[in-house]
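> missing the sequence, but the structure's below:
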């Protein structure tokens, strides 16, 4: 019992550690052969404003272009040369946050204007990415369930050990 109390006392300060309340950085990106566009945001859905963005060829470390996101978290870089391989977009935010994604290649349909379809597709992909990355109630309840389950296993093992000791 004393050992368990010591362990719980040692772990209690971790609940109030400053890093426990940090949030993750997310990014989605696309390119159409001429431009790389995308958005960067945090897990609480606030845009990652003025964060550094690098565009690299997938598998290489030398950036093709660098820049920053705007005040809504969006970035837009014109490509000088159309790459033959996939592009990787890396965003580095404040306090060491970093996110990387391989940009999806999109193609324009022949019957629609490119600028309008690119913007609407970017907005749609942004909405989908935010819904995917949002923390839902079932995620929180699942995490609590894991913690209760691990505590239950520990209590069961402890009770088993006490019974064997008698």
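In hand now; what should we look at? This is a predicted model, so every value here is computed, not measured.

> going forward, measure contacts and count neighbours with C-alpha atoms only.
Will do.

> so how far is residue 52 from residue 29?
Separation of residue 29 from residue 52 (CA to CA, to the nearest Å) stands at 14 Å.

> comparison target, given below:
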């Protein structure tokens, strides 16, 4: 599992011109699953660690402007988006290969579970896009701050 976490001052997602979700200050989280991820992933310690890390990364400023506060501390929002392209392989040629991405039949239930678990722990507002859809994201990356969490390296 890979998560790209962006600190945002606002974000929204739309499909075919219809806005599905909007958030204010918080995190835009792009989530992808790899071919080694299985349906059992939510029952593993790494699942809990990835979610805990996301909610508690100290990437928001304190009163002195230092990154010392977490999403939980600021009661921030999360916009969670599925993104299989996080597993793009660009080693050969110019067209990315997605053979290391999880098959949608496995990835969709994993993403659904990630939505449920994230929403249950999000201190502020929670929003999401639509799995498998071509989505348009609008956001203001605050900082900019972008963090990559990879289950293989945590």
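Now that the structure is in, tell me what you want to look at. No experiment lies behind these values; they were computed from the predicted model shown.

> please state their TM-score.
After superposition, the two chains reach a TM-score (TM-score structural alignment, normalised by the length of the second structure) of 0.24; 56 aligned residues with a CA RMSD of 4.2 Å.

> residue 29 and residue 52 of the first structure: who's more crowded?
A direct count of neighbours by other CA atoms under 10 Å for residue 29 of the first structure and residue 52 places residue 29 higher, at 25 against 17.

> secondary structure element for residue 125 of the first structure?
Per DSSP states H and E, residue 125 of the first structure falls inside helix 114-133.

> what's the longest helix in the first structure?
Ranked by residue count and defined by DSSP state H, the top helix of the first structure is helix 137-165.

> meant to ask about the second structure
helix 104-121.

> any buried residues in the helix or strand that it is followed by, and which?
Reading on from helix 104-121 of the second structure to the C-terminus, the next helix or strand found by DSSP H and E is strand 126-128. Residues 126-128 are the ones in strand 126-128 of the second structure that count as buried (16 or more other CA atoms under 10 Å).

> can I get those residues in JSON lines with distance to residue 105 of the second structure?
Formatted as JSON lines, these follow (distance: CA to CA, whole Å):
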{"residue": "126", "distance to residue 105 of the second structure": "24"}
{"residue": "127", "distance to residue 105 of the second structure": "22"}
{"residue": "128", "distance to residue 105 of the second structure": "19"}
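
> ok, of those, which one's closest to residue 18 of the second structure?
Checking these against residue 18 of the second structure by CA to CA gives residue 128 as the nearest, at 12.9 Å.

> look up how far residue 48 of the second structure lies from the nearest residue to that closest one once chain neighbours are set aside.
Leaving aside its chain neighbours, residue 128 of the second structure sits nearest to residue 80 (4.8 Å; criterion: CA to CA, 6 or more residues apart in numbering). Per CA to CA, residue 80 of the second structure is found 16 Å from residue 48 of the second structure.
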